[in-house]
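1. The sequence and its predicted three-dimensional model are supplied below.
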Amino acid sequence: MMIIQLGNPRLRQKAALVENVDDANVQQLIDELIATVAEANGVGIAAPQVAQSQRLFIVASRPNLRYPHAPEMEPTAMINPKIVAHSTEVVKDWEGCLSVPGIRGLVPRYQAIEVEYTDRHGKLQKQELTDFVARIFQHEFDHLDGVVFIDRIENTLEMITEQEYQKLVVNKT
């Protein structure tokens, strides 16, 4: 699937609730998002990033070229997600986005969140997420409301290119 880029107005729209998880189109979208995020070396992707206005995203943390230290987890579809509680602790860390290629930024996020979402089988799931996986969830959740990570950067001096990120952060010894 084609990932839309920053500047496409669909990236800034609030996504609609998914009405029927069992709908064949929703299930196909989940499969296509899982394939797209793997192909793009991402750790998450939201339906709005492929121009689908639906409150649905994939969290698919795994080590890859863009995130070599990511924890390993099964790609998980999270439908109509909510953050029901969060830690007071906020942590800044580097983020990038498949819809904003070439740029990384230091983004403040809650260190721990309690979430609810419907899985692809229609079951309500409740989980506590921490650290990197909590960051992915918050990043993708923002996409459902038309927010991209650069909106959350507190200072433009905390933005760097992907090339510099790879030198500074990934390859540091």
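-> Looks like it arrived, so ask away.

2. Every contact and neighbour count from this point should use C-alpha atoms.
-> Fine.

3. Which residue, other than its chain neighbours, is closest to the spatially most central residue of the chain?
-> Centre of the chain computed as the mean C-alpha position; nearest residue by Cα atoms, centre = their mean is Glu140, 3.0 Å away. Computed as Cα to Cα, 6 or more residues apart in numbering, the closest residue to Glu140 that is not its neighbour in sequence is Ala46, at 5.7 Å.

4. can you count the residues close to the residue nearest to Asp131 when sequence neighbours are not counted?
-> Spatial nearest neighbour of Asp131, chain neighbours left out: Gln111 (5.2 Å); criterion: Cα to Cα, 6+ apart. Per other Cα atoms under 10 Å, the neighbour tally for Gln111 reads 19.

5. okay, now the one to match up with it:
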Amino acid sequence: MAVRPVVITGNPVLHRPAAKVTAFDDDLQSLVEDMYETMDAAHGVGLAAPQIGVALRLFTYAFPNDDGVPPRGVVVNPVLTLGKISQEAPDPDEEAEGCLSVPGHSWPLKRAEWVRVTGQDAEARPLDFEATGWFARVMQHEYDHLDGKLYVDRLNDKWGRKARRAVKAEGWGRDGRFWTPGVDEDPFGH
């Protein structure tokens, strides 16, 4: 197991759809172990494979929930069915989201309060569960990475402008930027 560098917005792997996982083999098991190690070192609640430069459709998560779902897991080749997303303005105090690939920043975003997740685990066994509240948010956030989207791509105009200014001020938005959890200073202050 190894902690891998987390790529920052601008790396092409973050901005294009990832490929379906077809081989449930030792390489996949090693990838999943590295993803858990990286997620834990970053104090993250989720990590999608594209965030460590691997263009495959899987993500790990570590999030306690009241939905009867194990608080730690991996979802391979997920499909999400979303509940309704409110059209109200997001609450900056209650709905601020962050991302390991936009390190140290957070902005508010409306998400569905309910999702159904189907897919597979790392051994190709079927998964099918519902997620609510913040757990649903985690599922949507990680799933977006698999479609080449970052949460900052979904922000409303006001928050999107702030995010674009911050990305520019950080010198991001181009390939070659990354940080290594447990090695580099924690951008979230954990």
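-> Here it is on my side, so go on. Not measured: the values here are computed from a predicted model.

6. Assumed the residue nearest to the centre of structure 1 was part of a helix.
-> Yes - counting by DSSP: H, G, I helix; E, B strand; the rest coil, Glu140 of structure 1 falls inside a helix.

7. That one matches what in structure 2?
-> Using TM-score structural alignment as the criterion, the counterpart of Glu140 of structure 1 in structure 2 is Glu142.

8. residues touching the residue nearest to Asp131 of structure 1, list them.
-> Contacts for Gln111 of structure 1 (Cα atoms under 8 Å, 6 or more residues apart in numbering) come out as 86-87, 89-91, 130-131, 134-135.

9. Tell me which residue of structure 2 matches up with it.
-> Under the alignment (TM-score structural alignment), Gln111 of structure 1 pairs with Glu113 in structure 2.

10. residue boundaries of the strands in structure 2?
-> 6-7, 46-48, 58-62, 72-82, 96-99, 102-108, 114-120, 126-132, 178-179 (DSSP state E).

11. Please tabulate these in a markdown table, including the columns mean neighbour count.
-> Output for the strands of structure 2, formatted as a markdown table (neighbours: other Cα atoms under 10 Å):
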| stretch | mean neighbour count |
| --- | --- |
| strand 6-7 | 24 |
| strand 46-48 | 28 |
| strand 58-62 | 25 |
| strand 72-82 | 19 |
| strand 96-99 | 18 |
| strand 102-108 | 19 |
| strand 114-120 | 20 |
| strand 126-132 | 16 |
| strand 178-179 | 22 |
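
12. Can you tell me which of those strands is nearest to Tyr151 of structure 2?
-> Nearest to Tyr151 of structure 2 among these is strand 96-99 (7.6 Å), distances taken as Cα to Cα.

13. In structure 1, which residues correspond to that closest one?
-> Aligning strand 96-99 of structure 2 against structure 1 (TM-score structural alignment) gives residues 94-97.

14. and that stretch, how far from structure 2 on average?
-> Aligned to structure 2 and superposed, stretch 94-97 of structure 1 gives a mean residue distance of 0.6 Å (mean Cα distance after the TM-score superposition for structure 1).

15. quick one: contacts of that stretch?
-> For stretch 94-97 of structure 1, contacts defined as Cα under 8 Å, 6+ apart pick out 42, 102-107, 149.

16. and with 7 Å instead?
-> 103-107 (Cα atoms under 7 Å, 6 or more residues apart in numbering).

17. How far away from the center of its chain is it?
-> Offset of stretch 94-97 of structure 1 from its chain centre (Cα atoms, centre = their mean, to the nearest Å): 9 Å.

18. Now distance to Asp25 of structure 2 too, for the strands of structure 2, in TSV please.
-> Converted to TSV, those look like this (distance: least, Cα to Cα, whole Å):
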stretch	distance to Asp25 of structure 2
strand 6-7	23
strand 46-48	18
strand 58-62	14
strand 72-82	13
strand 96-99	29
strand 102-108	31
strand 114-120	14
strand 126-132	16
strand 178-179	28
